[in-house]
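[1] Fold the following and give me the result.
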Amino acid sequence: MTRKAKKEPHEKLLVIACGMIAREVLAVKSQLGLDHLELTCLPAEFHFYPDRIAPAMDEAIAKAKGEGYDRIFVGYADCGTGGGLDIICQKHGVERMDGPHCFAFYQGTAQFMASGEADMLAFYMTDFLCRQFDAFFIRPLGLDRHPELIPDYFGNYEKLIYLAQTDDPALDEVAEGAAKLLGLTYERRSTGYGDLTPSLAHQAGMTK
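    Next up is the predicted model:
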């Protein structure tokens, strides 16, 4: 079991997060007035290379501790590491976000688990993935040059679910366009920051 560090209000807290949620962590920090929260991120592209997350986190935590940070929170769920990230958290005595991935904690992990069967064939998008749709999906997969490959990559999905952290018509347009391009039915869920807000509040000493 991970050793939980004692939380004192306004004691400096370092969050080492996935680059895909950096904007959201900073938004929660601003909303809650967490001036004592500091953020550093691992590359967002690790979303596609989950085997790199645990080793990189191991190095990042060790570096942070060497720089004098006593309280560290891991801004990742398991994120495809197959328990590897939990081993690193246990090694260093730190905690991480609950749940299997950000698509779960944005919705609320309990809600995600409850709707798991219905969403089994869903392709998820977030605000970040809407902003980076071309850079993260279209160009790396070569779909800008070979759109005929879309069924090969996305043919097993039935719907695209946009988990919206904010109300931004431009992002809505991207998500709807992505669903049309990929040949998927479209659903928008306004989630806000989900479990990220209470988790950061707890780690920052605002709640018990």
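[2] drop to CA atoms for contacts and neighbour counts, all remaining ones
    Will do.
[3] Spit out the contact partners of the most far-flung residue of the chain relative to its centre.
    For the chain, the C-alpha lying farthest from the average C-alpha position belongs to residue 148; by Cα atoms, centre = their mean, that distance is 29.9 Å. Contacts were defined as Cα atoms under 8 Å, 6 or more residues apart in numbering; by that measure residue 148 touches no other residue.
[4] following the host helix or strand of residue 61, which helix or strand comes up?
    When elements are assigned from DSSP states H and E, residue 61 belongs to helix 53-66. Moving toward the C-terminus from helix 53-66, the first helix or strand encountered (DSSP H and E) is strand 72-75.
[5] hey, where'd the helices end up in this structure?
    For the chain, applying DSSP state H gives helices covering 22-32, 53-66, 84-92, 102-107, 109-114, 127-131, 133, 150-154, 169-182, 196-203.
[6] for comparison, sequence B:
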Amino acid sequence: MTFADDTTLTRAGLPPQGRGRVLVLACGALAREIKALTRLNGWDHIDLACLPAILHNRPERIAPALRKAILRHRPNYDTILIGYGDCGTGGAIDALCAEFGIERLPGPHCYAFFSGTAAFEADGEVTSFFLTDFLARQFDAFVTEPLGLDRHPELRDAYFGNYETLVYLAQTDDDALTARAEAAARSLGLAFERRFTGYGDLADALASA
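    Predicted coordinates for the structure are as follows:
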């Protein structure tokens, strides 16, 4: 399996030459989990290319970046799987998938497919703020600093006043990550809950590919 950040555009319109190879074109927040699953299952026909995870802070930019990456890689692969949920794009990723005849991961975002999409949608936890392993590692870079909470902690309640619980969806058993997630909950003034999900629906989606 290979891994690369994907930001450039090359010519398109050629037939796939991948000879059975699959590309997962994914959010960088899922790179560790996708690499782990492909290694554990011996999926040597799957390659991985990732867009920067920070695009989640500007979801209107995700679909255009995916379009460039699809056009770049399509000549070299028989199958491309989009490693995103809807991710706040308002259906833009689904429209892109329909245009190119490809599929994406199930559910609205990574919290859903780690939990299991059906279970997540049934629970409807609107007062819960979710972290994954990635966000537990990168909480300051993806939450604290972009929201300005390091400079203006008084904004915390404006952003998080309607939440009650920080739910850590753990892909691995890692005491250090659990401690980081608990610290994040304290910083936001929220109750803490840890749920071990493993890889959830992500494993099934890759297996189908």
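[7] related to what we said a few turns ago, any idea what the residue farthest from the centre of structure 1 aligns with in structure 2?
    When the structures are aligned by TM-score structural alignment, the residue of structure 2 matched to residue 148 of structure 1 is residue 154.
[8] same check, this time on residue 135 of structure 1
    Residue correspondence, TM-score structural alignment: residue 135 of structure 1 in this structure matches residue 141 in structure 2.
[9] Tell me the spacing between that match and residue 5 of structure 2.
    Distance, residue 141 of structure 2 to residue 5 of structure 2, using Cα to Cα, to the nearest Å: 18 Å.
[10] who has more neighbours, those two?
    Neighbour count, other Cα atoms under 10 Å: between residue 141 of structure 2 and residue 5, residue 5 has more, with 15 against 12.
[11] what's near enough to touch the more buried one?
    With the criterion set at Cα under 8 Å, 6+ apart, residue 5 of structure 2 makes contact with 49, 50, 51, 52.
[12] Spatially nearest residue to the last one, not counting backbone neighbours?
    By that I understand residue 52 of structure 2. Using Cα to Cα, 6 or more residues apart in numbering and skipping the chain neighbours, the partner closest in space to residue 52 of structure 2 is residue 28 (5.3 Å).
[13] these two touch, right, that neighbour and residue 48?
    No - using Cα atoms under 8 Å, residue 28 of structure 2 and residue 48 do not qualify as a contacting pair, with a distance of 9.9 Å.
[14] so how far is residue 53 of structure 1 from the aligned residue in structure 1 for residue 165 of structure 2?
    Mapped onto structure 1 by TM-score structural alignment, residue 165 of structure 2 lines up with residue 159. Summarising the geometry, the distance separating residue 159 of structure 1 from residue 53 of structure 1, computed by Cα to Cα, is 28 Å.
[15] sorry, back to before: what separates the helix holding residue 61 of structure 1 from the chain centre, distance-wise?
    In terms of Cα atoms, centre = their mean, to the nearest Å, the centre of helix 53-66 of structure 1 is found 18 Å from the chain centre.
[16] Residue in structure 2 paired with residue 34 of structure 1?
    Using TM-score structural alignment, the equivalent of residue 34 of structure 1 in structure 2 is residue 43.
[17] do residue 93 of structure 1 as well
    Residue 93 of structure 1 maps onto residue 101 in structure 2, with residues paired by TM-score structural alignment.
[18] now do residue 114 of structure 1
    The criterion is TM-score structural alignment: under it, residue 114 of structure 1 has residue 122 as its aligned partner in structure 2.
[19] From residue 75 of structure 2, how far out is that match?
    Shown here: residue 122 of structure 2 relative to residue 75 of structure 2, a distance of 39 Å by Cα to Cα.
[20] Neighbour count for those two, which is higher?
    Between residue 122 of structure 2 and residue 75, counting by other Cα under 10 Å, residue 75 is the more crowded of the two (17 against 8).
[21] can you pull the contacts of the match of residue 93 of structure 1?
    Contact partners of residue 101 of structure 2, counting by Cα under 8 Å, 6+ apart, are absent.
[22] again, but for the one 3 residues further on
    Applying Cα under 8 Å, 6+ apart to residue 104 of structure 2 gives the contacts 81, 82, 83, 84, 85, 94, 97.
[23] In stretch 80-90 of structure 1, which residues are buried?
    Neighbour counts over stretch 80-90 of structure 1 (16 or more other Cα atoms under 10 Å) mark 80, 81, 84, 85, 86, 87, 88, 89 as buried.
[24] Stretch 167-185 of structure 2 now?
    In stretch 167-185 of structure 2, the ones that count as buried by 16+ other Cα under 10 Å are 167, 168, 169, 170, 171, 177, 178, 180, 181, 182, 184, 185.
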